[in-house]
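Peer 1: show me the folded form of this:
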Amino acid sequence: MRRRFLKRVFDLLVAVPIFIVSLPVQAVVALLVRRRLGSPVLFRQERPGLDGHPFTMVKFRTMLDVNPEIGLVDDASRLTELGRVLRSTSLDELPTLWNVVRGDMSLVGPRPLLMQYLSLYSADQARRHLVRPGLTGLAQISGRNALSWEDKFRLDVEYVDRGSLLLDAKILMATALTVVRRDGISASGSATMPVFEGSASDGRGAA
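Peer 2: Okay, the predicted model is just below:
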């Protein structure tokens, strides 16, 4: 309980100033997204938070809407050039700081994935929801989307077991370097990350 309280204080002390200082940048990005992609400027999606309870995550929009008639059917075709820049620089994540301020997320923790993945996790992988999801985490500084799902989840659970304010500070510093180097933006052969279909070792999902 004390660790959770101190982590929340740490999140607010860091996230609130960054959110306020970044507002002019967010305004510029919002104008660019509105001009290049149209409305809505923000992407909102329900994601699982602490203990798997859903919350609405908000980011800058980076993709065009699905439109089979003009070939916009997958991430690769829908992701725009502006979207690639926003993702590679993590500028699309700036509005997500509001989720941290609200308490939906933490600065550091397992990334919030899709609600439909909840039933696909092994018992050990599901432990990633014992802490608030984060903007960044061990997986993000260890390869981001270049990692396999299995490796990501292993690192998420490792964070659950090892988490501390000192580790959070180290991860945040390493994240800044990862963003500058633009490492691991997408998985090999994918514009973003392949869909998780379950762990083969659990006999669920794809083999």
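
Peer 1: please make it C-alpha for all contacts and neighbour counts, starting now.
Peer 2: Fine.

Peer 1: buried stuff in stretch 110-122?
Peer 2: Neighbour counts over stretch 110-122 (16 or more other Cα atoms under 10 Å) mark Pro110, Arg111, Pro112, Leu120, Tyr121, Ser122 as buried.

Peer 1: one more to line up against the first:
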Amino acid sequence: MKRLFDLCLALIAALILSLPFFVVWVMVRATSKGPALYWSDRVGRHNVIFKMPKFRSMRVDTPAVATHLLNNPQQFLTPIGSFLRKSSLDELPQLLSIMKGDMSFVGPRPALFNQEDLIALRTQHGVDALVPGLTGWAQINGRDELPIPDKVNLDVVYMQRQSLWFDLKIIVLTFVKVLRRDGIQH
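Peer 2: The predicted structure follows:
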């Protein structure tokens, strides 16, 4: 049921968002060197690595680490990178990952391949059995501001409470958070 919901919603969203997708694509290409999409190695269900697309908000020479681990992340942003991140428009290409089945609309955010502490803690608590999401319970309860143990505890709460209704609640709350730009640090 969840996969069918994800697929239908992703197709509808892709149709509705095709014009903004195109505009962002052109803006990224026009304001910085390199491809419009950045393909990030992420940890999926059962810790399988998959390629997750995002609109590129950082320069092509940025180290492949979590943004909060960079000494001065602002120095790596493209001219429109901050806007893309604050508006969450950089996440639009993840609809492709949802259609493919690597991601869901709701689940724990996929860790970077090198976030060993987060991966280990999620595995220890069984969260690795979930399909990662575009948004999740941890996302709407702190996003970038959460320490890893708190993030994993919220992922466990999601795992225990997951249902279509809980997913819908998280999706609605995500829109509210994005509009308010809550919990976005970069």
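
Peer 1: quick TM-score on the pair, please.
Peer 2: Here the superposed chains carry a TM-score of 0.89, computed using TM-score structural alignment, normalised by the length of structure 2; 179 aligned residues with a Cα RMSD of 2.1 Å.

Peer 1: between the buried residues of stretch 110-122 of structure 1, which sits nearest Arg102 of structure 1?
Peer 2: Comparing the buried residues of stretch 110-122 of structure 1 against Arg102 of structure 1 with Cα to Cα places Pro112 closest, at 15.2 Å.

Peer 1: aligned partner of the closest one in structure 2?
Peer 2: In structure 2, the residue paired with Pro112 of structure 1 according to TM-score structural alignment is Pro110.

Peer 1: give me the three-state assignment for that match.
Peer 2: coil (DSSP: H, G, I helix; E, B strand; the rest coil).

Peer 1: one more: Ser186 of structure 1?
Peer 2: Put simply, Ser186 of structure 1 is coil when judged by three-state DSSP.

Peer 1: residue farthest from the centroid of structure 2?
Peer 2: Ala30 (23.8 Å; Cα atoms, centre = their mean).

Peer 1: now do the same for that one: its match in structure 1.
Peer 2: Checking with TM-score structural alignment, Ala30 of structure 2 has Arg35 as its match.

Peer 1: following element in sequence after the strand or helix carrying that match, please.
Peer 2: For Arg35 of structure 1, the host element (DSSP states H and E) is helix 23-37. Later in the chain than helix 23-37 of structure 1, the nearest helix or strand by DSSP H and E is strand 42-48.

Peer 1: tell me what that following strand is packed against?
Peer 2: strand 54-60 (3 or more Cα pairs under 8 Å, 6 or more residues apart in numbering; DSSP states H and E).

Peer 1: distance from the next helix or strand after the strand it packs on to structure 2 after superposition?
Peer 2: Per DSSP H and E, the first helix or strand lying C-terminal to strand 54-60 of structure 1 is helix 75-78. Helix 75-78 of structure 1, aligned to structure 2 and superposed, deviates on average by 1.6 Å (mean Cα distance after the TM-score superposition for structure 1).

Peer 1: was I right to think Thr178 of structure 1 contacts Ala139?
Peer 2: No: using Cα atoms under 8 Å as the test, Thr178 of structure 1 is too far from Ala139 to be in contact (11.4 Å).

Peer 1: how about the contacts made by Lys177 of structure 2?
Peer 2: For Lys177 of structure 2, the contact set (Cα atoms under 8 Å, 6 or more residues apart in numbering) comprises Ile140, Gly183.

Peer 1: what of the one 3 residues further on?
Peer 2: Residues counted as contacts of Arg180 of structure 2 (Cα under 8 Å, 6+ apart): none.

Peer 1: so what does it match up with in structure 1?
Peer 2: Correspondence of Arg180 of structure 2 to structure 1, assessed by TM-score structural alignment: Arg181.

Peer 1: would you mark the buried spots in the longest helix belonging to structure 1?
Peer 2: The longest helix of structure 1 (DSSP state H) is helix 2-21. Buried positions in helix 2-21 of structure 1, judged by neighbour count with 16+ other Cα under 10 Å: Lys7, Arg8, Phe10, Asp11, Leu12, Ala15, Phe19.

Peer 1: on that earlier part again, check which residues of the helix holding Arg35 of structure 1 are buried.
Peer 2: Buried residues in helix 23-37 of structure 1 (16+ other Cα under 10 Å): Gln26, Val29, Ala30, Val33, Arg36, Leu37.

Peer 1: with stretch 118-131 of structure 2 instead?
Peer 2: For stretch 118-131 of structure 2, burial by neighbour count (16+ other Cα under 10 Å) applies to Leu118, Ile119, Leu121, Arg122, Val127, Asp128, Leu130, Val131.

Peer 1: do stretch 157-164 of structure 2 as well
Peer 2: Under 16+ other Cα under 10 Å, the buried positions of stretch 157-164 of structure 2 are Tyr158, Met159.

Peer 1: mind checking how far the residue nearest the centre of structure 2 is from Arg42 of structure 2?
Peer 2: Nearest residue to the geometric centre of structure 2 (Cα atoms, centre = their mean): Leu134, 4.6 Å. To Arg42 of structure 2, Leu134 of structure 2 is 12 Å away according to Cα to Cα, to the nearest Å.
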